[in-house]
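**Q** I need the structure of the sequence given here:
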Amino acid sequence: MSKKPKIKISLVDKKGQGHCHHGHKIGDTFDFDTQRGKLCSMAMHVAFPYIDILRYGGELPQNEDGEMLFCCSDVDVINVFKIEALE
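**A** Reported below is the predicted structural model:
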């Protein structure tokens, strides 16, 4: 069985007018294996299915720049995260 890839999650944009209730800011990055507790639970709830797909060899839809993005579920903030599987 091959080793599962490391997962990196980065906050890359913000669409809403509010401030993140967890204090995240654009440029924050998280290593899923060692820092998952630092990522807001609302963002983590959205991220987990994507993490699972990447960990087990699946592929996610990419935007026109080849990035895999998702948004947190906080309608006042709408933080945009990039998720990457690192070898």
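**Q** CA atoms for contacts and neighbours, from now on please.
**A** Will do.
**Q** spatially nearest residue to Leu54 (excluding sequence neighbours)?
**A** When the adjacent residues along the chain are set aside, Leu54 lies closest to Ala85, with 6.4 Å between them (Cα to Cα, 6 or more residues apart in numbering).
**Q** wait, doesn't that neighbour sit right on Ile9?
**A** No: look at Ala85 against Ile9 with Cα atoms under 8 Å: they stay out of range, at 9.1 Å.
**Q** who's more crowded, the two?
**A** Neighbours of Ala85 and Ile9, each counted by other Cα atoms under 10 Å, are more numerous for Ile9; the result is 23 against 16.
**Q** pretty sure that one sits against Thr29.
**A** Yes: assessed by Cα under 8 Å, Ile9 is found in contact with Thr29 at 5.6 Å.
**Q** want to put them side by side, so please do this one too:
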Amino acid sequence: MGKRPRIKLTVTDRRGKMGCHRGHHIGQTFDFDTERGEICPMAMHCAFPYIDILRYGGKIPGQEEGTAEFCCSDADTIMVFKAEIVEDEEANPKL
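**A** As a prediction, the model looks like this:
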């Protein structure tokens, strides 16, 4: 098996009456491998199954190939995230 693909997480929406307790906001992006410590633990708990599905060749029914949309488990403020495989060219842009 080859190298695991890189995964980018992006906050795409917020639903609920309160702001994110961790301070996340729409448009914020994270590299899963290098910045996961900056992501709310509740969101990371929800993210892990989707990350594994994407990294090992799976597909989420009803979602675009190479992507997975999910939300954190905080009922006060539901932050919606999009996980996506980062292609090598995107991960290492040519200068």
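**Q** overlay them and tell me the TM-score.
**A** The pair, once superposed, lands on a TM-score of 0.90 when counted by TM-score structural alignment, normalised by the length of the first structure; 85 aligned residues with a Cα RMSD of 1.2 Å.
**Q** which SS class is Ile51 of the first structure?
**A** Three-state call for Ile51 of the first structure (DSSP: H, G, I helix; E, B strand; the rest coil): helix.
**Q** residues in contact with it?
**A** Neighbour list for Ile51 of the first structure: Ile7, Ile83 [criterion: Cα atoms under 8 Å, 6 or more residues apart in numbering].
**Q** repeat that for the one 10 residues further on.
**A** With contact set as Cα under 8 Å, 6+ apart, Pro61 of the first structure has these partners: Met68.
**Q** what about the nearest residue to Ile9 of the first structure once chain neighbours are set aside, how many residues nearby?
**A** Using Cα to Cα, 6+ apart and skipping the chain neighbours, the partner closest in space to Ile9 of the first structure is Ile83 (4.6 Å). The number of residues packed around Ile83 of the first structure, counting by other Cα under 10 Å, is 24.
**Q** repeat for Asp76 of the first structure
**A** Burial of Asp76 of the first structure, expressed as a neighbour count using other Cα under 10 Å, amounts to 13.
**Q** show me where the second structure has its strands.
**A** Listed from the start of the chain, the second structure has strands (DSSP state E) covering 6-16, 29-31, 67-71, 77-86.
**Q** between these, which gets nearest to Gly23 of the second structure?
**A** Each of the strands of the second structure has some distance to Gly23 of the second structure by Cα to Cα; the shortest is strand 77-86, at 10.4 Å.
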